[in-house]
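In: sequence and predicted structure are below.
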Amino acid sequence: MNRSKSDDRTRITVLVALAANLVIAVAKGVGGFLSGSPALLSEAAHSVADSVNEVFLLAALRRSHRPADSRHPFGYGKERYFWSLLAAVGIFTVGGCFSFFQGFEALSTDGRESPEGYTVGLVVLAFALLAEGGSLVRALVQLRGEKGAARDPALRTVVAEDSTAVLGVVLAMVGMVLHLITGNVVWEASASLAIGLLLVYVAFRLGKDARDRLIGESADPELRKGVRELLASQPEIDNVAALFTMGLGLDSVMLAARVDLAPGIDSEEIERVSVRIKRSISRAWPEAEHVFLDITNAPPRGGV
C-alpha cells in the first residue's frame, strides 16, 4: 500500500479515536462530578489528554508531507516524531499528573460513594469501555494489516492510548466497586494512582521513541547490511571504509558511504560508477531518498 493511502487510513483511525475520546471525556467528567469519584475524574483527565494528543497526531500527518525547501532541504518527515513527542508530554502532564492529584486527594478524605453515584459511574465506564475498545480494534486491524504500519508513530500512539484507556477503565471500575463494597476510599484512590503510573509509563515509552527518531536514529540493520553488501559486491570498489544512515521520516532515509575504488580507475569512470551505484541503491531501497558517496582511489597495490 502506498504511503498516501496508508496515511488516509491512519487519519481516519485518529479521527475515530478523537471522536470517541471527546464523547467519553464529557461523559466521564459529568459522571465524575455527579458521583464524586476520583477514579472516574482521573479517567476524564485521561480522555481529555488523549483528545488533545489526537489533534497533535492530525497535525503530524498533515505537516510531515510538506515538500522540502531551502530551510529544510531534507523535507519535514521528522515533524511526525515532534508531534508524537508533544503527545507523550500531554499524556504525562494532563493525564498522569491529574490522576496522581486525584489519588492523593482521595486519600486525604474519608468519603463514600452513594449508590446513585456508583450506578452513574459504572454506566459511564461501561460505555467508555465499549467506545475505547472499538477504537482500539480499528487501530489494531490497521497495525496488523499494513506492511510497515508498526513504524508509524501516529498509529502507534493511537494503539498505546487506546490500550491504556481500556486498562484504565478496568482499573477505575475495580476501584469503584471495591470502594462501594468496603466503604474504604483507599481502593478508588489506589485505582487513580495506578492509572497515573500507567499513563506516565506509556508517556515515557512514546517520548523515548520520538526522541530517538528526532536526534537521528540510524536505518534498520537489514537495510544497512544490504547496502554494505551491495557496495562490497561492486567490482570497482576495493573497500567500504564507512557507512552512515539516518532516518529522515517514516519512509525516508539518508545514506552516506565512504568507499575506496580499485586502483587504475580514471575520473570519468568514477562518475559513471557513482551514478550506477546510487541507482542500484535507490532501486533496491526506495526509501533511500538521499544517497551520498565519498569516493577515493585506493593506492596501487604494492606501491609506496
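Out: Cool, got the structure. Predicted model only: the values in this text are computed from it and were never measured.
In: going forward, measure contacts and count neighbours with C-alpha atoms only.
Out: Fine.
In: report the buried residues of the lengthiest strand in the chain.
Out: In the chain, taking DSSP state E as the definition, the longest strand is strand 237-249. Within strand 237-249, the residues that qualify as buried are 237-240, 243, 245-249, counting by 16 or more other Cα atoms under 10 Å.
In: greatest separation within the residues you listed: which pair is it?
Out: Greatest spacing in the buried residues of strand 237-249, by Cα to Cα: 238 and 249 (32.1 Å).
In: how about the helices in the chain?
Out: With DSSP state H as the criterion, the chain has helices at 3-35, 38-63, 79-90, 98-107, 115-145, 153-182, 186-214, 221-233, 267-284.
In: let's bring in a second model and compare:
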Amino acid sequence: MDPHLLRTFVTVVRTGSFSAAAAELGYTQAAVSQQIASLENDLKVALLHRRPVGTTEAGARLLEHAGPILLRLQAARSEIVRMSGTARARLRVGASPLASAYIADPLARARAAHPRVEAAVQVMGRAEIDVAVAAGDLDIGLVDGIAAPNDPLRLADTVPLAAVAIAERPLALVLPSAHPLASRPGADLNDLVDALWLDVPDVAVPLPALRQATGARDGFTPSLTCEGGDLPFLLALIAAGHGLAVLPAGLARGEGLAEVPVRAPRVVHRTELLHSRATDPATAAFVDALS
C-alpha cells in the first residue's frame, strides 16, 4: 500500500472534500481523485462515497489503521534523520500546562551547553504531546496524568518512545473553602461521582480518567466545560463555586480555596519526560539536566 495514497485518503476524509485536500496537499483536484481511485483499485474496494464525501465501511476500517501507520512512518524518518546527524540544531519542547513547570532550569542548562541551538517552547494539550514527539515535531515532551503509584502513564503505544519519570505527587480534591467537604481529612472519589465537576481536561485531572480510576460507568458530570486554560484560571473557577477538580496536592493557593487529600482510589499524579530513542546533543543535555 503506497503511503502517499494513504496520506491523501486521510486528508480527504479529514477535510471532507477532494478540493480542500488538493489545496492542502498542493495537488490538483484531478490528481487527488486519481490517487483515491488508485488506492481503491489496489484494495479492490470502494473507500469513499463521493457526494457527499464520506467513508464506506471499508474506508472507515482503513482510517483506523491509517493514522498509526503514517505516524510510524513519520517517526521512523525522524529517528533516522537524528541518527544521521543532518538534523538542524534545534530544541523544541512541548509540555502540558502543569508539566511546563519543569521546563525552565533544564532548558537553561541545555542552552548554556549548546548556545547556538534554536530553542522553542509550546504549552499544549496532554493528548497531543506523545504523538508530536513520535512524529518529530517536538524533541522533548513533558506530560502529566494519573496512575497507580510507580506505574507509568498510559500513552499511545504506536511508536516506541523513551519515557523518564520526573515526579510523582499525591492528589487533592480542590474545592471552595466554604464547601461542606472542605473540613474532611480525606476524600473518596467513589463517593463523589454525582458532584458537580469542572471539565478543564488540559489542567485538572480529566473526568474520563476519574471514571476509569473509580470504575464508574457514568457520573463525574461537568458543570462547566473549558477548553484550554491555565492553573490560575481553573483555581478562580473553583473559588467562584463553578465546580470541583482534582489536582496535584499543594497547588491550590489563594483565598477561598481548600484541598482535601484523595484517599481512594489509590492513584497519584505523575509527570514524565518523553523523547525519541535517538537524541541530538541538545536534547540529551535537556534530558540529563532534568532526569
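Out: It's in. Everything numeric in this text was worked out from a predicted model, so none of it was measured.
In: would you pull the TM-score for this pair?
Out: TM-score for the superposed chains, counting by TM-score structural alignment, normalised by the length of structure 2: 0.20, backed by 105 aligned residues with a Cα RMSD of 6.7 Å.
In: still on that earlier bit, dump the buried residues of strand 237-249 of structure 1 to CSV, plus distance to residue 295 of structure 1.
Out: Output for the buried residues of strand 237-249 of structure 1, formatted as CSV (distance: Cα to Cα, whole Å):
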residue, distance to residue 295 of structure 1
237, 9
238, 11
239, 10
240, 10
243, 12
245, 17
246, 20
247, 23
248, 23
249, 27
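In: which one among those gets closest to residue 129 of structure 1?
Out: Out of the buried residues of strand 237-249 of structure 1, the member with the shortest distance to residue 129 of structure 1 (by Cα to Cα) is residue 249, at 33.9 Å.
In: which residues does residue 171 of structure 1 contact?
Out: By Cα atoms under 8 Å, 6 or more residues apart in numbering, the contact set of residue 171 of structure 1 is 191, 194-195.
In: and it, how far is that from residue 258 of structure 1?
Out: Distance, residue 171 of structure 1 to residue 258 of structure 1, using Cα to Cα, to the nearest Å: 55 Å.
In: same question, residue 131 of structure 1
Out: With Cα to Cα as the criterion, residue 131 of structure 1 and residue 258 of structure 1 are 53 Å apart.
In: what of residue 186 of structure 1?
Out: Distance of residue 186 of structure 1 to residue 258 of structure 1, given as Cα to Cα: 63 Å.
In: when the two are compared, which one has more neighbours?
Out: Between residue 186 of structure 1 and residue 258, counted using other Cα atoms under 10 Å, residue 186 has the larger neighbour count: 21 against 16.
In: wait, isn't the more buried one in contact with residue 104?
Out: No. Contact criterion Cα atoms under 8 Å: residue 186 of structure 1 and residue 104 do not qualify, at 9.6 Å.
In: shared neighbours of these two, anything?
Out: Contacts common to residue 186 of structure 1 and residue 104, judged by Cα under 8 Å, 6+ apart, are absent.
In: show the contacting residues for residue 40 of structure 1.
Out: 28-29, 31-32, 121, 125, 172.
In: ok, which pair from the residues you listed is furthest apart?
Out: Among the contacts of residue 40 of structure 1, the pair separated by the greatest distance (Cα to Cα) is 29 and 172, at 13.4 Å.
In: and the two? Which one has more around it.
Out: Set side by side, residue 29 of structure 1 and residue 172 show more neighbours around residue 172, with 29 against 23, by other Cα under 10 Å.
In: what is the neighbour count of the residue nearest to that one when sequence neighbours are not counted?
Out: Leaving out its chain neighbours, the residue that sits closest to residue 172 of structure 1 by Cα to Cα, 6 or more residues apart in numbering is residue 39, at 5.2 Å. The burial count assigned to residue 39 of structure 1 is 33, neighbours taken as other Cα under 10 Å.
In: now for residue 39 of structure 1: which residues touch it?
Out: Per Cα under 8 Å, 6+ apart, neighbours of residue 39 of structure 1: 32, 99, 102-103, 172, 175-176, 188-189, 191-192.
In: quick one: which of these is nearest residue 200 of structure 1?
Out: Using Cα to Cα, these come closest to residue 200 of structure 1 at residue 99, 10.0 Å.
In: quick one: the closest one from residue 279 of structure 1, how far?
Out: Counting by Cα to Cα, the gap from residue 99 of structure 1 to residue 279 of structure 1 is 54 Å.
In: separation between residue 281 of structure 2 and residue 133 of structure 2?
Out: Using Cα to Cα, one obtains 16 Å as the distance from residue 281 of structure 2 to residue 133 of structure 2.
In: and residue 48 of structure 2, by the same measure?
Out: 31 Å.
In: counting neighbours, go ahead and name the busier of those two.
Out: Neighbours were counted for residue 48 of structure 2 and for residue 133 using other Cα under 10 Å; residue 133 has more, 24 against 21.
In: which helix or strand contains that one?
Out: helix 126-135 (DSSP states H and E).
In: cool, and residue 63 of structure 2?
Out: If you go by DSSP H and E, residue 63 of structure 2 is part of helix 57-84.
In: which neighbouring elements make contact with that helix?
Out: When contacts are defined as 3 or more Cα pairs under 8 Å, 6 or more residues apart in numbering; DSSP states H and E, helix 57-84 of structure 2 packs onto helix 3-15, helix 126-135.
In: now for whichever helix or strand comes after the first one, which elements pack on it?
Out: Stepping forward along the backbone from helix 3-15 of structure 2, the first helix or strand reached (DSSP H and E) is helix 18-25. Helices and strands in packing contact with helix 18-25 of structure 2 are listed as helix 3-15, helix 29-43; criterion 3+ Cα pairs under 8 Å, 6+ apart.
In: what does helix 18-25 of structure 2 rub up against?
Out: Outside helix 18-25 of structure 2, the residues that reach it (Cα under 8 Å, 6+ apart) are 8, 11-12, 15, 28-29, 31-33.
In: report the angle between that helix and helix 3-15.
Out: Helix 18-25 of structure 2 runs at 120 degrees relative to helix 3-15, counting by axes from the mean of the first three to the mean of the last three Cα atoms, to 10 degrees.
In: if we can go back for a sec, just how off-centre is the longest strand of structure 1 within its chain?
Out: On the basis of Cα atoms, centre = their mean, to the nearest Å, strand 237-249 of structure 1 sits 26 Å off its chain's mean C-alpha point.
In: angle of it against helix 221-233?
Out: Relative orientation of strand 237-249 of structure 1 versus helix 221-233 (the same axes, to 10 degrees): 150 degrees.
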